[in-house]
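*Asks:* Below are the sequence and a predicted model for it; my questions follow.
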Amino acid sequence: MPDETEILAALFAASLGLTEGSSPQGSAAAREDLWHGFLSRLAAATQAESALLRLGGPGRPVTGWQVGADWDGPAEAVVERMRSGRVYSQIDLPGAGPSGPPLRALRWRLGREARVLLALRRRGEDFRAVDGLQLSNLIPYLGVVLGGWRQLEEERARALLDGQIAAALGGGWILFAPSGQVSAMAEGLEARLQALAGLSLRADGRLSLPEEAAQALRLALAAVAQQPGTVRQVVLSTEPRVELRLGLQTVGGELQLTGRLRHALSARALPCDRLARAFGLSRSEARLAACLCDGLSLAGAAQDLGWTLETARSTSKQIYARMEVSGQPGLLRRLLASGVWLD
């Protein structure tokens, strides 16, 4: 049976999203499992058939976890009338009536509006006094733990949004060990590099690169490690172009070899309808605009699309007029500076 230390350890681990050997950036499913683990330990210690934790409030979405037999917990109208920081039984739960299965419930106010409900239920024999004490012992920690959890979740959501925008614009980051092994990289970057340029991580943790690029990376890592303040640029791939700017940067309180990466964007990889809607073009015009943005000449674009050169030339004039740009350089600037990449 779990003791109080194990229950508290599970509570703090869930709030941080940390399993043994994991990072706070673990998967959402893994973080959900941690909350279920905390409730399972609490249920085992109190011999509860059901345990739930609910976080919500007026006008706020409800977040919750539950283990054991299905149970929704006390009704919202009942929870509204509960005092913060008091452990209730089925007998003194406000407005719930004197009958019903044995339960213990604790409400805690989180900030001005949010509230926390922690509740246990069993069938048959009532809870012991020590079982209610298990809930009482959690009171000093609930506000700190769940307040911290909510802040971390907000920061994770913002970091995810930042990462999605960086990925859409071809950006990413890689952290290297002095030996050249990759210690961490932006989420999804490995899959992008593999799909775009055939670059992947080898079994030894190093990037799989052509020999020339691998040698350039080794030299850059050595130079940056030996001379703080130095920045080196390494071309990891020429087609498509993938560039890495390597320097020392403090990450997580430690000075680390940090590579900021950018890979070439392809307008032809964007959905044609998205380009057409963004700039008021027809589908044919959008296809040609994408080719010209990717650096193809009119002749090259005509060949790529299976058009005659004259068709490509007349269509390009229509594009320039619709987008109010002067020639291919203006088209390129307009497209690359637009938000069409971020949908």
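*Replies:* On my side now, so go ahead.
*Asks:* hey, let's count contacts and neighbours off CA atoms from now on
*Replies:* Fine.
*Asks:* mind listing the strands for the stretch 151-300 of the chain?
*Replies:* 171-176, 182-185, 232-238, 241-251, 254-263 (DSSP state E, counting those that start in this stretch).
*Asks:* wait, which of those is closest to Leu342?
*Replies:* strand 171-176 (12.4 Å; CA to CA).
*Asks:* State which helix of this structure is the longest.
*Replies:* Scanning the chain for the helix with the most residues, using DSSP state H, yields helix 139-168.
*Asks:* Second structure follows, compare the two:
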Amino acid sequence: MALTSRDETDLILPLLRGIDENPAFSTFLGRLKRRLGVDFAALHLRSGEATSARYRTCDAPGNVTPALTRGDRASPITALFERDRPHLEALRPGRVYSLAELVEHDPVARVERRRAMAALGLQDERVVRLALRSRDAGGGQAREEPAAWLAIARKTQRCSASEGALLSNLAPYLAEALDLRTELSRDRADARIARQALWRSRRGWMMFDREARLVDIDPATAQYWEEHLGARPRLGERLLNLPLATERNLAALAQAMPSDRTQSHALLLSEDPHIEALLVPRGFANDFGEAAEPAQETAGLAVDETRGALLALLPLPAPPSPQAASRLCEVHGLPLREAQLALALAEGASIAEGAQALGLSLETARNYSKRIYARLGVSGQTQLVKRIHEGTALMR
């Protein structure tokens, strides 16, 4: 059964929507059921290696009836997947199978499987293993080999050759959609980690195009800008409330820097409150001399320009975390009161000011400071400030 132009609309386009559906690809599976007139359609997914894998099944709508759900039972095709896992792992990608083929040589296994099919109310099924791309697991681990199988099943009649042909024709499209889904999931996870790391490091970012218009901004920076400069930054516009000279400097750098990817520039955006930005061109060479994001030409435009030409990294002043003192205790073995004094000294307070703030006598604070310096391996307040600011205590 070849793919028709209608199939391209009804079956292939839903694969794009299926990337973000929950359960995954439910629209595609539901339409596949209707297209073939079968009773069940499902997608079986495996992450990790077969020896220690995690499996899950995405059923088409209607595969699991309310009665089955209340009984906490899987749909028949899901139960068949669970039973046939050893056979599934042996399938060659791209070929459509009736799993009964794999037990025809064994009379006992053949009879046992027919009984299992009958118990599940199934007459016949077809399954195709999808050819997925392997991916680097990271951390020096072996490459991951994910796997997926698409299957249909009927209750009362045999599956036809044309139905198997349609599964074979659809398999490359579904495999590509699954690979894209995996890549998007990893990219989103990386982005969440990066946002969390910047936020906890008390950093934010903005991105500008070549006209110094705002392309993107992280929420913490937008909120900070609104609270301290009185205007929330708006995408597609230039920053408000900048001094005229600063606005001109930013515009000039946005024009010049994307063509010179070898250096960054610092710019004072606001004197009161004091806000500095480190301006970095997209594709800025990293500390190892490698281009982080080499520009490529796409439809006559550099890739950088389709997203933004200039990245601005901003320190976002914030009070120390409520856990700052406990972090010093954990890392350096300080008692709590000594850790609290160390934080006060790191914020620029004198020993006398720290003692007053914590309700300590001056003599006690001096004794504490000597033990603090010894514990942190520093010889004075200047080194103490450096050590604490380089550590985790002041992170959010």
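*Replies:* Structure's in. What do you need? Source: prediction; values computed, not measured.
*Asks:* related to what we said a few turns ago, okay, the strands of the stretch 151-300 of the first structure in CSV with mean neighbour count and distance to Gln47 of the first structure next?
*Replies:* As requested, the strands of the stretch 151-300 of the first structure are exported to CSV (neighbours: other CA atoms under 10 Å; distance: least, CA to CA, whole Å):
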stretch, mean neighbour count, distance to Gln47 of the first structure
strand 171-176, 21, 47
strand 182-185, 16, 42
strand 232-238, 18, 58
strand 241-251, 18, 44
strand 254-263, 19, 45
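*Asks:* sorry, back to before: which strands and helices sit next to the longest helix of the first structure?
*Replies:* Secondary-structure packing of helix 139-168 of the first structure (3 or more CA pairs under 8 Å, 6 or more residues apart in numbering; DSSP states H and E): helix 4-16, strand 103-110.
*Asks:* rewinding a little: can you lay out the strands of the stretch 151-300 of the first structure as a markdown table showing distance to Ser297 of the first structure?
*Replies:* What follows is those, written out as a markdown table (distance: least, CA to CA, whole Å):
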| stretch | distance to Ser297 of the first structure |
| --- | --- |
| strand 171-176 | 26 |
| strand 182-185 | 36 |
| strand 232-238 | 19 |
| strand 241-251 | 19 |
| strand 254-263 | 21 |
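*Asks:* and Ala166 of the first structure, what does it touch?
*Replies:* Neighbouring residues of Ala166 of the first structure by CA atoms under 8 Å, 6 or more residues apart in numbering: Gly172.
*Asks:* That one pairs with which position in the second structure?
*Replies:* In the second structure, the residue matched to Ala166 of the first structure (TM-score structural alignment) is Leu198.
*Asks:* thinking again about what came up before, now for the strands of the stretch 151-300 of the first structure, which one comes closest to Asp162 of the first structure?
*Replies:* That would be strand 171-176 among these, by CA to CA, at 10.3 Å.
*Asks:* mean offset of the closest one relative to the second structure (after superposition)
*Replies:* Superposed on the second structure, strand 171-176 of the first structure shows a mean distance of 2.5 Å to its aligned residues (mean CA distance after the TM-score superposition for the first structure).
*Asks:* Who are the packing partners of that strand?
*Replies:* With contacts taken as 3+ CA pairs under 8 Å, 6+ apart, strand 171-176 of the first structure sits against strand 182-185, strand 254-263.
*Asks:* circling back: so which of the strands of the stretch 151-300 of the first structure comes closest to Arg41 of the first structure?
*Replies:* strand 182-185 (32.8 Å).
*Asks:* which residues sit against the closest one?
*Replies:* Contacting residues not belonging to strand 182-185 of the first structure are listed as 172-177, 205-207 [CA under 8 Å, 6+ apart].
*Asks:* if you set the cut-off to 6 Å instead, what comes out?
*Replies:* 173-176, 205-206 (CA atoms under 6 Å, 6 or more residues apart in numbering).
*Asks:* what do you get for stretch 291-309 of the first structure?
*Replies:* Contacts for stretch 291-309 of the first structure (CA under 6 Å, 6+ apart): 312, 332.
*Asks:* Repeat the analysis, applying 10 Å as the threshold.
*Replies:* The contact list for stretch 291-309 of the first structure (CA atoms under 10 Å, 6 or more residues apart in numbering) reads 264-269, 284-290, 310-313, 315-316, 327-336.
*Asks:* do stretch 129-138 of the first structure as well
*Replies:* With contacts defined as CA under 10 Å, 6+ apart, stretch 129-138 of the first structure is touched by 3-4, 7-8, 11, 42-43, 45-48, 85-89, 103-106, 118-120.
*Asks:* Give me the buried positions along it.
*Replies:* Using 16 or more other CA atoms under 10 Å as the test for burial, stretch 129-138 of the first structure gives 131-132, 134-135, 138.
*Asks:* want to throw those into TSV with secondary structure?
*Replies:* Putting those into TSV (DSSP: H, G, I helix; E, B strand; the rest coil) gives the following:
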residue	secondary structure
Asp131	helix
Gly132	helix
Gln134	helix
Leu135	helix
Leu138	coil
